[in-house]
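# let me see the structure of the following:
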Amino acid sequence: MIIFSTKFYVNKELTMEKFIELAFDWVNGSPHYGFNSICWNGEPLYEIETEKQKLSIVQSIDKKILALRLENRDDENVIWTNDFVYEEGDINNIILVRLARDAADKESYVSRKFNRPRLMKTILKLGYGAMDNDLPISDKPFLIKEDNLEKAEKIISGKTKYLLPVVYVTKKFIDNNTILDTNELAKDLAGTAHVMVEDSTELSSKLKEKTDGINPFNGAVHIYYTDKVGSRFIPDEFENGNSFRAKIVNSLCRRLAQVKVEDKYTWGTIRYQNLLAQYRQNQQQNSELENACEEILKIKENEHAQIVEEMEAELNELRSKVQNYEYAFQNKRREQHGNIVFECDETEFYDGEIKDMIMRLLQNEKSQMDTDPNQVGWRKYHVLKALLESNEIIGKGEELERELKNILSQVDRISSKDKKRLIELGFISRENKHNKLYFHGDDRYMITLGKTPGDSRAAANAASIAINTIVC
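Alright, predicted model coming up:
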């Protein structure tokens, strides 16, 4: 339940940083709170908690409003909530103070007495109170004299508007005095209301004429609220000053506690807006993160495709080498009587390349002898015939020739699919030479790919040259 609420101006000297400093001095220096040390580095939402206390700080999105909440559970199991809201203004800053008291359970004893938060008293005692229209906000009473009587007339007639209520105190005709200690009353109501005191009863008579008799007089006290609905208090004959002062203070505080506070000054609204902004920011960050992940995935997919292509080329080259080694190994195993083994320093690029090359040469030689009746009876002819009949041509060279002729003789530019197939056949593309391919990386056997489309004759000639260079 709200038991105290007020809002007052403070001057620009009380910055947000200074306000926080005073608040921390209050909390850290109080024997009633169990916080060892409070240190806030400016995060939008800050909370620190002990067994019986909790301190929370939250800022508005534009950093113009800061709300501080201190919750404390006393020995009677009553929860006291102190809310301070600081707002930066163009001319003056604003402080809102609210004090709530709630029983934690039905057995809790709730005292009717309460003290205003010490932080509020400290702020005003240090002189940070600003002007409220033409009245200073302070803990001292404002004296009405002959030279400022017009100010009193405007307040009584409702011609002047203030942020705080005005407590107007008059003197008794009998002794030109008041039973109230107006200095203590001003301290009690500092930041809650202005306390104005007439200097003498003569002023009451003059104000009666100026206000058509609606002014208080003869020791009466009138509270002028901002909504122009006031309350008048007349001391009883035997009432002492302290009880009369308490009656005025309690009445004013009960009235202000019932006034609705603007949403922007409530703790819940500020915290909700802050959390909502964080949620929207997180949504935006998540969206940006998703977009970044998609971009990264695309890049990685492209890199992966390139790596796979390079690995496939390397794998094909390794397969070719394995086939060569297997063929050589089989030849070594067949080194028996009647077999012929040749030593050769050239690396075989595909299965049966060198053997098929020799077989083709032998075929050409035998074909020339077939037409001469004399040569068919020579030993040379018989050996050539026996070799050709005992050994088959594997034919990998013919397959390679067909593939190359099909790819290289195209009139249009060679596609990326064709380039990939060339790599599978054993051709290697070197860095910065994308239009040149080397057969198994050997500089002696290079083919050039056209960068622009050419005519069919040029393409066919290029294919022929490449095939004659590489395939026997």
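# going by C-alpha atoms from here, please, whenever you check contacts or count neighbours.
Noted.
# burial check on Leu119, number of neighbours?
A count of neighbours around Leu119, defined by other CA atoms under 10 Å, yields 18.
# so where does it fall, helix or strand?
For Leu119, the host element (DSSP states H and E) is helix 118-125.
# again with Gln363
Per DSSP H and E: helix 353-370 holds Gln363.
# what's the helix or strand just after that helix packed up against?
Next helix or strand after helix 353-370 toward the C-terminus (DSSP H and E): helix 379-390. In terms of contacts (3 or more CA pairs under 8 Å, 6 or more residues apart in numbering; DSSP states H and E), helix 379-390 is packed against helix 353-370.
# so how far is the helix it packs on off the chain centroid?
77 Å (CA atoms, centre = their mean, to the nearest Å).
# ranges for the strands of the stretch 151-300 of the chain?
Applying DSSP state E, counting those that start in this stretch to the stretch 151-300 of the chain gives strands spanning 166-169, 194-198, 221-224, 231-233.
# out of those, nearest to Val322?
Of all the strands of the stretch 151-300 of the chain, it is strand 194-198 that lies closest to Val322, at 101.7 Å by CA to CA.
# this one next, for a side-by-side:
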Amino acid sequence: MLIYVNQFEILGHDSFSVALRTIAGWLKTVTKQHFTRDMLLSGEEFSFEKTKVRTFAASELAPAIYSILLSHPDRTVRGRQWITELGIKYEGDITTVSVLLETSDISTLVKDIPSTTRPKLVSFLLKNANLNPKTTVGLRTQKLKNNLDDFKALSFEVERSERNYPLVFVSNCKKDNQPLVDPNRLQEQLVGLAQVVYSEEEIDSWELEGVLTRQYSAWDGAINIIYPSFSRGYCYSRLLLRDTLTDVIQSNENLIQHVLSYITHTTNGYNKKRHFSPTDVRAKRQKDSRVQLKKRFVELSNDSEYQALAEEAFSQLEEQENVIEQLKEKYEYEINEQMLATIEAQEQLDKSKSDYHVLKLRFDDLQGNSSKKGNPILIFGNEKEKFKGEITDLVLDALNEYAKSQQANSRKRQLLNDVLENNSIDGTRERIIEELKQVFNNYNGVTSSMKSSLKAMGLEVVEDGNHNHLRFIDDNRYKVAFAKTPSDKRVGANIIRDIKAAII
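Alright, predicted model coming up:
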């Protein structure tokens, strides 16, 4: 069973030596034996009781690559072997170390499922090596502040098509504003695989959801794993609710390993394609030998007929190698498609299970945070709010105006004022209007920055001839038309006036 695959780039003129010293130190903790540089690069096998270390080398032609395979029995599960494969590629001032951990069971009688764990070698690399910050994700956590700019920046990162790693959004519990898992310890386990995002501040989860949408938000101790889009235009996510995480803790399961398993479930397939195994090293060694042999043959051969036959043989070998490479690419493509299909199916299954829990949490949250007392007088209809407080504030505004039209000291006015005094205005509408004023201040045509700001408010601009139409995203029932190019200085104020009348 494949447990963990990762890859790290070490920088520096001595990066190759650093990699070998680090691997030797790690092997010593496992085997209690000292390994020299020559032993690691020898291509030989070493046995210590039930532990084996096998080395492979392909260094005739650049880039030189090596592989080290460590196998040892599980200490508690009989019939199980743990196998760690290391690939090392040395090129210029960069040394790439590829790490793969898997188990091999002797038969189906081995029932225990192995826990997802990060190899100890990764800790050694973090401590000793200068890892490339451009290619190593998660060298440190990303902190989120409770403001709109940070929410928008996180939304941009979620949707960024170039992102090829998961985001792990860790939220705080409402009761103490603390997460269920230490974000820094979690990031240490996920380095090279995923980026942990968390906040030390109390986050306005409603405002956050307004920017990120519910699919990518997290609140009250939940953890949301947001996978990359894989060029599909949308991102799948896995929301681990507080109740689920609490159950994991109460069952004495390691919560960090639990989260790690969800990450490796999607990253292992992608990273295994980049991993260079002992088989890859042997293949490169054979290819290097063929290239060297062909070079020597051309230099030494004088018999043209014999040379032609040999060249035909070499050509057939190269053609066979190309066919194998094509089959390998097809196999990797099928694995990638299968992985995406698995994520999609799991996403649909999880969505049906979690929607109820999410809505219940939100309902409980509203009940717990509300200062309103008494019994409700109205229920919502079929229309859904475009922003928090849209419907309730509108009803309160209408009641306030109607109350003013009633006779002073009348029963109607007293009843309406009683309702108004016990129901406060949310204020989201006023905040959105102020943001819209900033967006359309000195309006001189729609820019990408304006579109981004409007999107965060749930609005979009649609072009129509010489005019633009502003509307709610995916809802064309309500529109505000305005010119693509302004005709006077008051155009921004006029747009705001029309928005207040027709949309907000």
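# where does the TM-score land?
The pair, once superposed, lands on a TM-score of 0.51 when counted by TM-score structural alignment, normalised by the length of the first structure; 286 aligned residues with a CA RMSD of 3.6 Å.
# hmm, back to that, and the contacts of the helix holding Leu119 of the first structure?
By CA atoms under 8 Å, 6 or more residues apart in numbering, the residues outside helix 118-125 of the first structure that reach it are 22-23, 26, 97, 129, 137-139, 190-191.
# on average, how far is that helix from the matching bit in the second structure?
Helix 118-125 of the first structure differs from its equivalent in the second structure by a mean of 1.6 Å after superposition (mean CA distance after the TM-score superposition for the first structure).
# so which bit of the second structure is that helix matched to?
Using TM-score structural alignment, helix 118-125 of the first structure corresponds to residues 120-127 of the second structure.
# buried residues in the matching stretch?
121-125 (16 or more other CA atoms under 10 Å).
# also stretch 222-238 of the second structure?
222-230, 235-238.
# same deal with stretch 136-144 of the second structure?
136-139, 141-142, 144.
# pull the residues that contact that stretch.
8-9, 133, 150-151, 165, 183-184, 187-188, 190-200.
# only whichever of those are buried, select them in PyMOL.
Provided next is the PyMOL selection string for whichever of the contacts of stretch 136-144 of the second structure are buried by 16+ other CA under 10 Å:
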select buried, resi 8+9+151+165+183+187+188+190+191+192+193+194+195+196+197+198+199
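# looking at the contacts of stretch 136-144 of the second structure, which are in helices?
150-151, 183-184, 187-188, 190 (DSSP state H).
# widest-spaced pair of these?
Phe151 and Glu188 (24.1 Å).
# chain center to the longest helix along the first structure, what's the gap?
With DSSP H setting the assignment, residue counts place helix 267-333 as the longest helix in the first structure. Relative to its chain's centre, helix 267-333 of the first structure lies at 25 Å (CA atoms, centre = their mean).
# try stretch 135-148 of the first structure
Distance, centroid of stretch 135-148 of the first structure to centroid of chain: 51 Å (CA atoms, centre = their mean).
# likewise for stretch 331-351 of the second structure?
Taking CA atoms, centre = their mean, one finds the center of stretch 331-351 of the second structure at 15 Å from the center of the full chain.
# okay, and it goes to which residues in the first structure?
The aligned range for stretch 331-351 of the second structure is empty, by TM-score structural alignment.
# show me the contact partners of that stretch.
The contact list for stretch 331-351 of the second structure (CA under 8 Å, 6+ apart) reads 236-238, 266, 269-270, 273.
# would you point out the most distant pair within the residues you listed?
So, those by CA to CA: farthest apart are Arg238 and Lys273, at 23.8 Å.
# have a look at the second structure and report its longest helix.
Assignment by DSSP H gives helix 304-369 as the longest helix of the second structure.
# run the angle between that helix and helix 278-300 for me.
150 degrees (axes from the mean of the first three to the mean of the last three CA atoms, to 10 degrees).
# how about the very next helix or strand once past helix 304-369 of the second structure, aligned to which bit of the first structure?
Next helix or strand after helix 304-369 of the second structure toward the C-terminus (DSSP H and E): helix 390-404. With TM-score structural alignment applied, helix 390-404 of the second structure matches no range in the first structure.
# return the set of buried residues in helix 390-404 of the second structure.
For helix 390-404 of the second structure, a neighbour-count test (16+ other CA under 10 Å) marks 390-393, 396, 399-400, 403 as buried.
# between the residues you listed, which sits nearest Asp464 of the second structure?
Relative to Asp464 of the second structure, the closest of the buried residues of helix 390-404 of the second structure is Glu390; by CA to CA it sits at 27.9 Å.
# from what I can see that closest one touches Arg429, true?
Yes. With contact defined as CA atoms under 8 Å, Glu390 of the second structure reaches Arg429; the gap is 6.8 Å.
# returning to that earlier point: in the second structure, what stretch matches the helix holding Gln363 of the first structure?
Helix 353-370 of the first structure corresponds to no residues in the second structure, going by TM-score structural alignment.
# on that earlier part again, the longest helix of the first structure to helix 353-370, inter-axis angle?
Relative orientation of helix 267-333 of the first structure versus helix 353-370 (the same axes, to 10 degrees): 40 degrees.
# Ile428 of the first structure: which element?
strand 427-430.
# same deal with Glu71 of the first structure?
Secondary structure from DSSP H and E places Glu71 of the first structure in strand 65-73.
# and Thr427 of the first structure, how many neighbours does it have?
Not Thr; residue 427 of the first structure is Phe. Count around Phe427 of the first structure with other CA under 10 Å applied: 24.
# so how far is Met1 of the first structure from the nearest residue to Pro117 of the first structure once chain neighbours are set aside?
Distances taken as CA to CA, 6 or more residues apart in numbering put Asn82 closest to Pro117 of the first structure, at 7.3 Å, once the chain neighbours are dropped. Remark: distance between Asn82 of the first structure and Met1 of the first structure (CA to CA, to the nearest Å) = 12 Å.
# what of Ile299 of the first structure?
Distance from Ile299 of the first structure to Met1 of the first structure, counting by CA to CA: 60 Å.
# do Pro136 of the first structure as well
30 Å.
# repeat for Gly34 of the first structure
Gly34 of the first structure sits 24 Å away from Met1 of the first structure, going by CA to CA.
# so between those two, which is more surrounded?
Each of Gly34 of the first structure and Met1 has its neighbours counted (other CA under 10 Å); Gly34 has more, 17 against 11.
# my guess is the more buried one meets Gln53, correct?
Yes. Counting by CA under 8 Å, Gly34 of the first structure does reach Gln53; the two are 7.1 Å apart.
# center of the second structure - which residue?
Pro166 (1.3 Å; CA atoms, centre = their mean).
# spatially nearest residue to that one (excluding sequence neighbours)?
Distances taken as CA to CA, 6+ apart place Tyr227 nearest to Pro166 of the second structure, at 4.3 Å, with adjacent residues excluded.
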